[in-house]
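Asker: everything below, folded, please.
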Amino acid sequence: MRCREVVACWDDMRSGAEPRREHVLAHLRACADCQAAYAEFEGVAYCLSCLPVAPPPQSLVPRIMAHIREQCEQLHVHESVSVAIYQAPIGRLLVAYRDAGITAIRVDRGEELHELVAALERRIHAVALPLQQHVPAWVRQGLEAFFSGRSDVSVPLDLAYLTEFERAVFEAAARIPRGEVRSYGWLASEVGRPNAARAVGQALANNPIPLLIPCHRVIDCKGRLHRYVYGVELKRRLLDLEGYQQEETRAGMRTS
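Answerer: Down below sits the predicted model:
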């Protein structure tokens, strides 16, 4: 064994948990430097073990709990969401919602249901309640309106857990008319950050409410569909569903 490997084993040596104990002892017998260092280590460890264990101050636990509560409030992990399955024309959707509105939508890509729920919980920092049999009427009506192209039905969205920049990007994306597209640069200008096209793209890549926040209507400055978290084919299918004609609109696409 090398000296460095032996030093890494010293803590486990004292507890008797080191499986290579005999090899370590053999090295110590042959290496005077490690032998002296180990003796010093044992002396310090013994002195530390003799120190009395001081109880934590009474103020420590309340301070820790206050810090945990503060972090939970920032991440909204103390909140829960209802979840239900909606069978859409593009496949199964997992929809999370609260009284304030729809919180998240996950498109099923052949995952197990528990994987869909876990991914949704991670994105919105909330705990999913037991799966509901059906989405509420207001959620169903909003999704039906999206897929049928109706504009007379609006559905509330809960974006409270997002950053100010993310909310600005998603609200701007929601203003892109059905059947039209805009570039990342256009969206960056809309939120007052004309040089932040890449940051806009990153925000859209983490869009928690696809479809209703139509990030599929955002393409690159050359008119290409570019990336989509659920695949370019689904992006093309959604745009086709909305009546977008790529060749006809590329020249007139707004990029700034």
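Asker: for the rest of this, base every contact and every neighbour count on C-alpha atoms.
Answerer: Noted.
Asker: now the helices: where do they sit in the stretch 1-150 of the chain?
Answerer: In the stretch 1-150 of the chain, the helices defined using DSSP state H, counting those that start in this stretch lie at 3-7, 10-15, 21-30, 32-50, 60-75, 113-124, 137-148.
Asker: take the ones you listed and write them to CSV, including distance to Ala197 and mean neighbour count.
Answerer: Formatted as CSV, the helices of the stretch 1-150 of the chain follow (distance: least, C-alpha to C-alpha, whole Å; neighbours: other C-alpha atoms under 10 Å):
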stretch, distance to Ala197, mean neighbour count
helix 3-7, 49, 13
helix 10-15, 51, 14
helix 21-30, 57, 14
helix 32-50, 56, 12
helix 60-75, 26, 12
helix 113-124, 22, 15
helix 137-148, 27, 16
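Asker: and for comparison, fold this next one:
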Amino acid sequence: MRAAGLCTFDTPIGSCGIAWSEDAIVSVQLPDVDPAATLVRLRRRHPGFDTAAAPGWVQAIIARIQALLAGGRDDLADVPLDMRGEPEFNQRVYAIARAIPPGRTLTYGEVAQRIGEPGAARAVGQALGHNPFAPVVPCHRVLAAGNAGGGFSATGGVATKLRMLQIERAQIGDEPGLFD
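Answerer: Prediction:
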């Protein structure tokens, strides 16, 4: 049986955190102002979890996240996530976001249409603002109307979102990027 735990790990955008249960990822924390702050935020979310060395299966996921944040193209769609406690609406939004490949984007309105609720763009934004799995659930790939940055709840806000899209060499909307 795999034990639950949490740890931090270095990435090109800063120190991220990850928490796991016996068989799935419980949350991923994008960088805070420094590694200690990242760990504090992760511990606050998971007070019953101890800091631990990541088991092999979690180490493999960490390596994939590190590669993605270095410009890799892994969509992380097969990473097991423990979504117990997440509202059903949010889970539907997260499923659509997970289907957006690296380097591509959708708008909040497009995600709302894809879940069958075309008037729910604002609710989509709120669900993504509560996403406990970024970047495994790539909320940074969802933009406001007109492909504007919109919001981003991670430290650094929209600047962090745009940096992550830049690392992915993102194509905004339906038009190919300059170097695609």
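Asker: now the TM-score, please.
Answerer: For these two chains in superposition, a TM-score of 0.81 is obtained (TM-score structural alignment, normalised by the length of structure 2); 165 aligned residues with a C-alpha RMSD of 2.3 Å.
Asker: the helices of the stretch 1-150 of structure 1: which one's closest to Ala203 of structure 1?
Answerer: Among the helices of the stretch 1-150 of structure 1, the nearest to Ala203 of structure 1 by C-alpha to C-alpha is helix 113-124 (12.2 Å).
Asker: and that closest one, what does it pack against?
Answerer: Here helix 113-124 of structure 1 touches strand 101-107, strand 127-128, going by 3 or more C-alpha pairs under 8 Å, 6 or more residues apart in numbering; DSSP states H and E.
Asker: change it to 6 Å
Answerer: Applying 3 or more C-alpha pairs under 6 Å, 6 or more residues apart in numbering; DSSP states H and E, one finds that helix 113-124 of structure 1 contacts no other helix or strand.
Asker: next one: it to chain centre, how far?
Answerer: 9 Å (C-alpha atoms, centre = their mean, to the nearest Å).
Asker: try stretch 225-239 of structure 1
Answerer: Counting by C-alpha atoms, centre = their mean, stretch 225-239 of structure 1 is centred 20 Å from the centre of its parent chain.
Asker: kindly report the same for stretch 208-223 of structure 1.
Answerer: Relative to the chain's own centre, stretch 208-223 of structure 1 is displaced by 18 Å; criterion: C-alpha atoms, centre = their mean.
Asker: quick one: contacts for Tyr184 of structure 1?
Answerer: Residues in contact with Tyr184 of structure 1 (C-alpha atoms under 6 Å, 6 or more residues apart in numbering) are Ala197.
Asker: same thing but at 10 Å, please
Answerer: Contacts for Tyr184 of structure 1 (C-alpha atoms under 10 Å, 6 or more residues apart in numbering) come out as 173, 190, 194, 196-201, 204, 215, 217-221, 254-256.
Asker: now the residue nearest to the spatial centre of structure 2, what's its secondary structure?
Answerer: In structure 2, the residue lying closest to the centroid (C-alpha atoms, centre = their mean) is Ala134, at 1.5 Å. Recorded secondary structure, Ala134 of structure 2: coil (DSSP: H, G, I helix; E, B strand; the rest coil).
Asker: that older thread, show the buried residues in the contacts of Tyr184 of structure 1.
Answerer: The neighbour count (16 or more other C-alpha atoms under 10 Å) marks 173, 190, 196-197, 199-201, 204, 215, 217-221, 254-255 as buried among these.
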